[in-house]
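**Student:** Take this sequence and fold it.
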Amino acid sequence: MNGVKKRDYESILAECLAIRRLYTDPEFPPDERSLYISNAPVRENYGRVIWKRPRDIVSYPVFTSDISRHDLNQGRIGNCWFVAAAAIICTSHRNILERIVPLNQSFERNYAGVFHFNFWWYGEWVEVVVDDYLPTNGRNLIFCQNVGNRNEFWSALLEKAYAKLRGGYSGLEGGKIGDALVDLTGGIGEVISIENKNTIPRNLFHILHKSIAMNSMVGASIHRPPNATSSEVKHPNGLYSGHAYSITGIKEVINRGHSSHLLRLRNPWGRGEWIGAWSDRSVEMRTLTPSVRNSLQVDTADDGEFWMSYGDVIDNFDEIEMCHLQPDALTEENTSSWSVTMYHDAWKPGLTAGGCGNSPHQKLYWRNPQFFVTLSEKDDDDKNGECTMIVSLTEKEKNNIAKIAIGFDIFQLKPLDGEKASRNALRLAERSGKYQFYREVTRRFEFPPGVYVIIPSTFHINEDAEFLLRIFTEKAAESG
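**Tutor:** Sure thing, here's the model as predicted:
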């Protein structure tokens, strides 16, 4: 963890209250060292930055009044992915939000200029403590803020804590919604490419609907054009390339006998909306019956939130990102969840770092760690008698940089007479795809019941890295 020490919030708070001094974080100080990552290849320019405590920005700051997704408005940092992820959690996962953002914090009672937040960091929840100095232009916040209520500061302080976790504010420049959702929830990230419209899964709407019903969180993004000169490019339809959006709702609308599949999206800027079919002032919305329109909770103000048809989402976006929650993230009311198995392991040079199996080192491939999974029970609604299995391989990055290309193979184990399996008893069933320099590589599979072996590997032999392997199944699976 970058800049995260083990001194806890309670001890810092008690000490500051005892000596009647406001806290200044020595590990993440209010100066340039916290803005920029020292070894970053490109240095962003945030202009002249003046660090101020909330009491020096407004007269009566509050930590939070009534948390909602509209409290999060992106600032100068290119971290729409993080802001969009936090907005998704605000929408329908209050219990998770309260784990991330302890609400018993205040600028009045027991105020000492210190705040704390919790993030899931490679397999465990960690507390991140920060002071309340925030970057401003002298008058206003320049990064994440609540534009509608300048007195509220929870979102700005949450962003600061995440910046500390990732080594500096510039560590938030560019990223994936899925990564942020994983760090905020401990869930498993899944990316579905819809860039090639000819290879989109036919059952994608069903996957989205079922995932949201199982309390998964979803976002969508549009890739930036290769020759673009700015980080985000506005389209005539109101959407932006190089930008990520939260998906905050899904609904089948039946109006005057016609059925439409709709998705509700939110721009993390808190403004800038889709202006096509099913937008706030569209013909489609105006012709809805009052009861159906009210069920969609349409607000014609430019608040960044809008509805689109499923077909228009497919046509205009390039990527769907999902985060599937572990059972411990759910409330008693929301018990529909995935069965989860998790392993911490490592590739060790000369021992377990066998590479991808390319010649001339193909024999070393079998040195890689191997994990057995037994799928015994098919999914409830699967007509083909198959079992859903989502596999996530996460490299434990150093300095927020994925320097190693990773991937995994899944083999099906042939029936055995004895107890020990040889490589001849394995039949390649699926691969994760090309080896990628991503922090997390995730793929969804549909397999018939049987015994499977997952072999995670790096592309090159003798790479030294730790990894986290997680397996999500709809039904409980035996593994080892």
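**Student:** Please make it C-alpha for all contacts and neighbour counts, starting now.
**Tutor:** Will do.
**Student:** Tell me which residues touch the most centrally placed residue in the chain, please.
**Tutor:** By C-alpha atoms, centre = their mean, the chain has its centre lying nearest to Leu181, at 2.4 Å. Contacts for Leu181 (C-alpha atoms under 8 Å, 6 or more residues apart in numbering) come out as Phe82, Ala85, Ala86, Gly187, Gly189, Met217, Cys323.
**Student:** To check against the first, give me the structure of this:
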Amino acid sequence: MKEESRPECGGEGLFEDQHFPPEDTSLFCDRSTPIAKLQGYVTWCRPQEICQSPALFPDNINQAHAKQGLLGDCWFLCACSFLLKNKHLLNKVFPPDQPQWGDSRYRGSFQFSFWQQGRWTDVAIDDRLPCINSTLCFARCHTPTAFWVALLEKAYAKLHGSYERLWAGQVSESLVDLTGGLAERWSLGDFESEPEQRPEQDSDQVRRRKLDLNLLYPVKEECAISCSTHSSPGGASELGQYHALTVMEWLDVKTVSGSEVLLLRIRNPWGRCCWGGAWIESGPGWSSINPVSALELQSRVAEGEFWLDETEFLSQFDDVTVGYPISEDGHLKSIYTGNLLTHHHQLAGRWMKGHSAGGSRNSSSYSSNPKFWLKVCERGEVLISLLQHRKWRHTEQYAQTPQEESENTKHQHYQAIALHMWKVEKKRFNLSRMLNKPPCASSHCHAYEREVVLHGQLEPGYFLLIPSTYQPGAEARFLIRVFSSSSISLSALKSPAPSLPLTTDGEWETLYFRGSWVEGRTAGGSRNFLSHWQNPCFPFTVCDESTVTLGVNVRITLHQSRPDTDLHPIGFHIYKIPQGEPEQTLPRDQDPVASCVPHCFTQDVSLTCRLSPGAYTIVPSTYQPDCSADFTLSLARRIHRKVVKSQERLGRAIQEISHISVMQS
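**Tutor:** Here you go, the predicted model:
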């Protein structure tokens, strides 16, 4: 993405942005969201046409916070609140001293900067803003005469291609775009009440680490915290699905009984209170603390804010996003220790089909994924991030169109990604042998996130980083970022590390099976459901060939026959059939001997493994029952058949030798 130069205007004319004009193309991308109803009602006005004395910021900073309009971009507006707490970050995104209304230098343009794919990118806009009846229809400040939020929202919309592109998103993504730092999403759910067996969960619904608020004490005044709902909470009855709010502050307050209660002040981007808990203005909670403290805390509540206690917080919200603090020198500060991470390196990479898109560790091609050396010079705290680029198709300078033109879902814009790390004793090592060992650190599983993060205290030495997508052949660009408190270096592995030689004493035999999941009959779903055993099963045997070398001897691939835009999450299990039982028997009381899970929204899932001699059956499934689809199952088995060992060498002709058989009389 090219940086945009500051606009020039001749004479007294005001700047008019030709790349983001006041037209429907700037408002809509595919009219798939509720703002499509605004077509024909929106006019574009400059701030001096909306009010008499426009300004960028109000005198009272509490009135500068964002108030959400008709656009569903609460995820972005929560990140905007963090800028108001950090002037050095605000000045980075919105450079100061830009001429505004009433200034003789004013020409109707403003300049912004967003962190994109490893660097800061400038975006210039004019100040014509979408209105209905001369009133801003999207984000605005609580003071109607302040316009920094509306202008920033327009610049971010231009970066994405249209306002409609901002409908729904992750707070973590906007925090990174506005700070250049890191953000992590943590769960508030009660894991103890969840079933123990969760191996086949969809990788988009992975179980996140549970948030411990005590962990954030070293940086509680500096980090950004946002909470979000996935469904309508009981107390916050007005909140719909997937709404994000900002945690303005949290503190321990002594009660009259001598105990402590943790209170959190929450800001709703809608600009109105939607809470009816114990700590509303006249709620019963306030009677449990000192009246003077109660009045002081209630006086802090601005429009759209409310207090709640830790119990209410944990029960009403589903997850929390934590943005890392960034010092005025631009250094990231760890949310785990409060340490400044003064060393930073980043490298770009790419997964290319047929070359470096090796897929997950389930795939035999995993070792072909890009690889990076991390050298840690002294013991220190290290954060490693894998950030993938959103799948855009650029039509103009900023007009970005997704490759798929259907529903705006995360699966269409991102691959399921993961990051694994191994400690190596020296730079020359056996790659195949190392990959058979557990990594020293890894992301929880492949997930449809823009960014996944590893954290740890690392000893001096060499570490091998391997980023991967879940599906082999899935293409994307990515960025590896490393932040550390100690000296480090990061480099790409230019040539492949030494690996085990390819086996030459066997061949592969492949069988293909076709099947269908039929609603109400053979679409039994995953092992989470009793109907799992209704799924089709495909028996096979592994022969006892004592001369076959150790290693992988079975390769299985499951392919669903559905368009990319309407995939089911799929996976399969392999069960061993007890000796003497019929091949069609399903050992329901046994665990699978191998599995290709978690179920994933992809065309193909694959597994390579070694199975001992015996009878087996493969049970392919969708994650949920009653998901109809046709599928193909390929089964490749290593068979014992001697092959000719030629003396062929690269660049040399093969020397053929004739062998004459003589019949003995």
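**Student:** Looking for the alignment partner of the residue nearest to the centre of structure 1 in structure 2.
**Tutor:** The alignment partner of Leu181 of structure 1 in structure 2, by TM-score structural alignment, is Leu175.
**Student:** Name the SS class of its match, please.
**Tutor:** Secondary structure, DSSP: H, G, I helix; E, B strand; the rest coil: Leu175 of structure 2 is helix.
**Student:** Columns distance to Val128 of structure 1 and secondary structure on top of the contacts of Leu181 of structure 1, output as CSV?
**Tutor:** Below are the contacts of Leu181 of structure 1 laid out as CSV (distance: C-alpha to C-alpha, whole Å; DSSP: H, G, I helix; E, B strand; the rest coil):
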residue, distance to Val128 of structure 1, secondary structure
Phe82, 16, helix
Ala85, 18, helix
Ala86, 16, helix
Gly187, 19, coil
Gly189, 22, strand
Met217, 23, strand
Cys323, 22, strand
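**Student:** Please report how far the closest residue to Val298 of structure 1 other than its chain neighbours lies from Arg286 of structure 1.
**Tutor:** In this structure, Val298 of structure 1 finds its nearest non-sequential neighbour in Asp280, 6.4 Å apart by C-alpha to C-alpha, 6 or more residues apart in numbering. Shown here: Asp280 of structure 1 relative to Arg286 of structure 1, a distance of 9 Å by C-alpha to C-alpha, to the nearest Å.
**Student:** which of the two has more neighbours?
**Tutor:** Set Asp280 of structure 1 next to Arg286 and count neighbours by other C-alpha atoms under 10 Å: Asp280 wins out with 22 against 13.
**Student:** Which of the helices or strands spans the more buried one?
**Tutor:** Here Asp280 of structure 1 sits in a region with no helix or strand, counting by DSSP states H and E.
**Student:** mind listing what it touches?
**Tutor:** Val298, Asp299, Thr300, Phe306, Trp307.
**Student:** Looking at these, which are in strands?
**Tutor:** Taking DSSP state E, the ones among the contacts of Asp280 of structure 1 that sit in strands are Phe306, Trp307.
**Student:** Which of the contacts of Asp280 of structure 1 sits closest to Leu72 of structure 1?
**Tutor:** Closest approach to Leu72 of structure 1 among the contacts of Asp280 of structure 1 (C-alpha to C-alpha): Phe306, at 16.1 Å.
**Student:** Gly270 is in contact with the closest one, correct?
**Tutor:** No. Checked against C-alpha atoms under 8 Å, the pair Phe306 of structure 1 and Gly270 is beyond contact range at 10.9 Å.
**Student:** Counting neighbours, go ahead and name the busier of these two.
**Tutor:** When Phe306 of structure 1 and Gly270 are compared on other C-alpha under 10 Å, the one with more neighbours turns out to be Phe306, at 26 against 20.
**Student:** Distance to Gly311 of structure 1 and neighbour count added to the contacts of Leu181 of structure 1, as TSV?
**Tutor:** Shown next, in TSV, are the contacts of Leu181 of structure 1 (distance: C-alpha to C-alpha, whole Å; neighbours: other C-alpha atoms under 10 Å):
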residue	distance to Gly311 of structure 1	neighbour count
Phe82	26	29
Ala85	23	30
Ala86	26	27
Gly187	28	26
Gly189	23	30
Met217	20	30
Cys323	22	26
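**Student:** ok, which stretches of the stretch 1-150 of structure 1 are helices?
**Tutor:** According to DSSP state H, counting those that start in this stretch, the stretch 1-150 of structure 1 carries its helices in the segments 9-19, 32-35, 80-92, 94-100.
**Student:** what about the shortest one, how far off from structure 2?
**Tutor:** After superposition onto structure 2, the mean distance of helix 32-35 of structure 1 to its aligned counterpart is 0.5 Å, using mean C-alpha distance after the TM-score superposition for structure 1.
**Student:** what range in structure 2 does that helix sit on?
**Tutor:** Aligned by TM-score structural alignment, helix 32-35 of structure 1 falls on residues 24-27 of structure 2.
**Student:** which outside residues touch the matching stretch?
**Tutor:** Here stretch 24-27 of structure 2 makes contact (C-alpha under 8 Å, 6+ apart) with Phe20, Gln39, Lys158, Gly161, Ser162, Tyr163, Glu164.
**Student:** what's the most distant pair in the residues you listed?
**Tutor:** Pairwise distances across the contacts of stretch 24-27 of structure 2 peak at 18.2 Å for Gln39 and Lys158 (criterion: C-alpha to C-alpha).
**Student:** Tell me which of those two has more neighbours.
**Tutor:** Higher neighbour count among Gln39 of structure 2 and Lys158: Lys158, with 25 against 13, using other C-alpha under 10 Å.
**Student:** Now check structure 1 for the residue matching that one.
**Tutor:** Match for Lys158 of structure 2 (TM-score structural alignment): Lys164.
**Student:** Repeat that for Trp275 of structure 2.
**Tutor:** With TM-score structural alignment as the criterion, Trp275 of structure 2 matches Trp274.
**Student:** how many other residues sit next to the residue nearest to its match when sequence neighbours are not counted?
**Tutor:** With sequence-adjacent residues excluded and distances taken as C-alpha to C-alpha, 6+ apart, Trp274 of structure 1 is closest to Gly238, at 4.6 Å. When neighbours are counted by other C-alpha under 10 Å, Gly238 of structure 1 registers 12.
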